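Visitor: got a predicted structure plus its sequence, pasted below:
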Amino acid sequence: MKNEIVLRLLPSDAANDATLKGFLAKELKVSEAKITGFYVRRRSIDARKHPVMVQLHVITWIDEPASPEIVVDFEYPQVSAAREVIVVGAGPGGLFAALRLIELGIKPIVIERGKPVGERKKDVALLNRNHPVNPESNYAFGEGGAGTFSDGKLYTRSTKRGDFRRFLEVLYFHGASEEILVDAHPHVGTDRLPAIMKNIRETIIQAGGEVHFNTRVDDFIIEGDAVKGIDIAGGERINGEAVILATGHSARDMYELLHRKDIQLEAKTWAMGVRVEHPQDLIDQIQYHNPEGRGDYLPAASYNFSCQVQGRGVYSFCMCPGGIIVPAMTGPGEMVVNGMSASGRNSPFANSGMVVEIHPEDLPGHQQYGALAGLVFQKEVEQLCYINGGKNVIAPGQVLTDFVNGRLSGDLPPTSYIPGALASPLHFILPELISNRLREGFKMFGKWAKGFLTDEAVVLGTESRTSSPVRIPRDPETLQHVQLKGLYPCGEGAGYAGGIASSALDGERCAVMVAQALGVYRE
């Protein structure tokens, strides 16, 4: 007999198979000898109060052979001679679009301006040693996109974007741990993502698709009201029956290209602010309601804060427990920070973006730039932080309590940011529409989480690449650009996603719409 049992256990009990089996037997009212096998299908942590509990959904077999629950298999047919579609960008949106195209019998030609992930890691390592940023290979550009080096949290709030379980299974099929199919808040880890990205690339190539690195799109081939291909740097022309544009939120030159060609763009709401870092032990104590921290059986604690200040959202973004802060700029003269964590989340620090929602109407002094107003504002703030960080990869920093109270910092607390931080008045450097709201938001978070507002925490600037300030508008039914047939804006760079999962799911949706437009697939 097969049963599904829901148990709420202390973390130590949930982590021990022998103890867990005893609880299952008690719940099912059978002897442990009758349980022939069990499998944890779902695991979540309830840390709302002390003691912290772990909730498990467990598949259990009684008096019959146990069968494995995880059976994941994908078939990628040979498409080397099939119709060709161009995919611009090898981030989550582009790679998952390419995989789905193959499943639908279409050959993807993936164009990526950056390098393969192995070579890209070398450029990232140099950047962490205060070397100048490589504009084509950094934490944002290259195989896997920004997602490869931004923690690997797998989460989406929307249930309308696509099949989230399928997305997880594709990653598992390409080398991710089976834990991502079990945990309520799955996490891959930036140490494991590069190998997974490489495996996805190999799947595409083995199926007959193409992946071109160090290849930047300089223009589109447009005939009438339709896109027929692309021109790449160096003068080569590549034709395709459609173009899926998945260039990511930092490809400013793509927005500028579209703007020059009078291809319609829209300003959109986005967010920017700072990255705040605490000792992980302190966050564990706060979130697990325990002065002794998390103990041996709980993961590094995370948090998720949000509030409204002066009519705008102030919230945590991309929280990285047991993580590090990294330099995420994509060009010279910029200072941008982001966070990431390895699969073990074993750094002594916890960091998170803390950002303020910005609406297009919040930038009256930039309206002459039209749809690119937010992009120009974003650049200006990044340049200010670059100057105040010492004009290299060193970040401007401030003690959290000093930032809130509007005073200068002397020495900064220890930080995970390898290039180093320079004490700077971020409360003054950042525009008031950001700094004033952040200060009030931090005060609220400090009231909700006693100990959060502390001299042990540091803020670094600027966290500016949360999402794109620009949207590339598309028809909601066909997902084609509202002005150009055959152009499918996709993922974060197009303004239709906000992370690894949502970008990947949007890539799959675009691939399906392409297949329908080409007449090779019907739902």
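Guide: Alright, I've got the coordinates. Numbering: from 1, shown residues only.

Visitor: going forward, measure contacts between C-alpha atoms and count neighbours the same way
Guide: Fine.

Visitor: and for Glu236, the neighbour number?
Guide: Residues contacting Glu236 under the criterion other C-alpha atoms under 10 Å number 10.

Visitor: mind checking how far it is from Glu143?
Guide: Going from Glu236 to Glu143 by C-alpha to C-alpha, to the nearest Å gives 21 Å.

Visitor: confirm that Ile5 sits in a helix.
Guide: No. Using DSSP: H, G, I helix; E, B strand; the rest coil, the secondary structure at Ile5 is strand, not a helix.

Visitor: measure the residue nearest to it when sequence neighbours are not counted to Thr190 for me?
Guide: Closest residue to Ile5 apart from its sequence neighbours, by C-alpha to C-alpha, 6 or more residues apart in numbering: Val58 at 5.2 Å. Note on Val58: its distance to Thr190, by C-alpha to C-alpha, is 29 Å.

Visitor: next: Tyr155.
Guide: Here Tyr155 is placed at a distance of 15 Å from Thr190 (C-alpha to C-alpha).

Visitor: out of these two, which sits in the busier spot?
Guide: Counted by other C-alpha under 10 Å, Tyr155 and Thr190 do not tie: Thr190 has more neighbours, with 22 against 17.

Visitor: show me what contacts Thr454?
Guide: Taking C-alpha atoms under 8 Å, 6 or more residues apart in numbering, we find Thr454 in contact with 400-401.

Visitor: another structure for you, compare them:
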Amino acid sequence: MIEVPNISVPLRDLERAGDEMAAVRKAAQKRLHVAPDAIASLEIRRRSIDARRGRPITVVYTVRCFMRGGTNSERALLSSIGRRGRGPKVEVVEPDGNPVPLVSGAPLSDGERPVVVGAGCAGLFCAWALARQGLCPVLVERGDDAARRTALIDRFDRTGELDCESNIQFGLGGAGTFSDGKLTTGTRSPYHRAILEALVAGGASPRILFEAKPHVGSDVLPRVVTHIAREVERLGGEVRHRCRLTGLRVEGSGLGRRVTGVELAWREGRPAPSPDAPVGAPGPERAETLAASCVVLACGHSARDVFELLRDLDVAMERKTFSMGARIEHLQADVDRCQYGPAAGSPLLGAAPYKLVSHVRGAAPAYSFCMCPGGYVVAAASEAHGVVTNGMSLAARDGANANSGILVNVNPGDLPGDDVLAGVALQRRCEQTAYAAGGGAFRAPAQLVGDFLAGTPSSGPGHVAPTYPRGVTWGSLDGLLPETVLGAMRAGIPAMAGKLRCFADPEAVLTGVETRSSSPVRVVRDKGYESVSVAGLFPVGEGAGYAGGIMSAAADGVGCAMAVAGRIRNA
């Protein structure tokens, strides 16, 4: 097949055609200078929107063309383009192979099964990749399956009754399940395509295979992660919900330390209680120890008790840069107009995203993060008496507001003392202060952007209605975050408005605090994904400090699975 990049189709041509694929096919034929019937079939490999100011909006495609006549026709076409001396940059490519092999027949090992702790993006895809290779992993997750977890989150939003073990942070799919499912990443990995195909097999839109800024939607993700978990089980793995890591068995001393097992507390075969049953209604936990010489630690950035466990075991960790700030909400219609001008509202464009960063002399950089077009601010707490915000969108992205984190980095040198978990302590302190400022019951403190910039408390909303589900308490964000963070936000918002005019809208809403965008620690590992201080322990994903989103975390988990499989094969 022939791959052709950078086929630009004006938006107006797509709208006139009424059939996107037909319009792209016509553009590809024109680009290749071939007859209408020369292309047997066409596959879109990438789709992006070019909405740079001063130009008509175009949609840019990379396509793969299967030429009628097969390989001989492709070679002839390439030869013809070469003779012309000028023409499209094209190349012959082979069909994609899956870099995560599916092993048929008996498992590769009849011995100990690898244990994966945490069923977020990294852990779930690590278990999936291990299962595909016949290694029958045991995947343990402290939270619930997707259906029960969704019911508990809905109840928390209604009543403020928080289950500290099953919430937006904990449960099948991890925090990413309820943050829109954005799949953009700045990393490269040979596993990205296989991960996307697994998501599509679970029910995600096939468009994620080619959209430049793909997303799944938090209304679709629960069934997608459920499908992947069932695939792990179908391939011989085991998935345990409400199963919490309480300890690691470690033998040896010094450089010879190695993991030999995990200590768990879980509720085997517990019935699924009504979502309206009191928190903690399930039966008592029971303790169990599983022998394991390969333990993948994919606990996520909110599993603070796991960080404490690792610190107490002298597992090598280090402070790392993390971010703090608040959620900012605008009317999505305003963002659309700023980004797309007269074309705003076109169904071919959808709700407009943005990605902004500010560099103001005398202030730390501020940047937008996890931008959710047509989305909602969510209550993402996992601890009592602490307010945490995040954002999500449904698949349709049709909410009235756009929201994004506006964040500022906190560097290791900004933290006091020498405790490796000083960043966790700062996060918790800000969350508890926000809880008090909100007045309890997980209400969140909120302030209008204009008042925030002026240093004046707010008394109520303007034309942007906040979407945080537990309700907001109007006032000031001052005192809720470090002064360096607040100062950078105040400098950054007007600077960002230079790129997106509506960003400094005085009636846009800031809701605080956002503290869980990244992990404040890194569990130190080597190039083979293994802890430098405990053999057989494999820290992966965002919580371990090696990823920054769904795709990078999932790819980190798959890469780790391949390393573990190699270890077991060669044992």
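Guide: Alright, I've got the coordinates. Predicted, not measured: the structure shown is a model, and the values here were computed from it.

Visitor: number of residues surrounding the closest residue to Ile39 of structure 2 other than its chain neighbours?
Guide: Among residues not flanking Ile39 of structure 2 along the chain, Met67 sits closest, at 4.6 Å (C-alpha to C-alpha, 6+ apart). Neighbour count for Met67 of structure 2, taken as other C-alpha under 10 Å: 20.

Visitor: now Glu75 of structure 1
Guide: By other C-alpha under 10 Å, 8 other residues sit near Glu75 of structure 1.

Visitor: would you map the strands across the stretch 51-200 of structure 2?
Guide: For the stretch 51-200 of structure 2, strands defined by DSSP state E, counting those that start in this stretch occupy the ranges 58-67, 91-92, 115-117, 138-140.

Visitor: and of those, who's closest to Val558 of structure 2?
Guide: Closest approach to Val558 of structure 2 among those (C-alpha to C-alpha): strand 115-117, 11.8 Å.

Visitor: quick one: that closest one aligns where in structure 1?
Guide: Aligned using TM-score structural alignment, strand 115-117 of structure 2 spans residues 86-88 in structure 1.

Visitor: got the contact list for the matching stretch?
Guide: 94, 97-98, 108-112, 217, 229, 239-247.

Visitor: so Pro11 of structure 1 touches Val54, yeah?
Guide: Yes. Counting by C-alpha atoms under 8 Å, Pro11 of structure 1 does reach Val54; the two are 5.8 Å apart.

Visitor: average gap between the strand ranked longest in structure 2 and structure 1?
Guide: Longest strand of structure 2, by residue count under DSSP state E: strand 39-50. Mean deviation of strand 39-50 of structure 2 relative to structure 1 after superposition (mean C-alpha distance after the TM-score superposition for structure 1): 2.2 Å.

Visitor: tell me the buried residues in that strand?
Guide: 39, 42-50 (16 or more other C-alpha atoms under 10 Å).

Visitor: ok, these vs Ala76 of structure 2, which is closest?
Guide: Ile39 (13.4 Å).

Visitor: how close does the closest one sit to Asp96 of structure 2?
Guide: Taken as C-alpha to C-alpha, the span from Ile39 of structure 2 to Asp96 of structure 2 is 20 Å.

Visitor: and if you look at Val534 of structure 2?
Guide: Distance of Val534 of structure 2 to Asp96 of structure 2, given as C-alpha to C-alpha: 37 Å.
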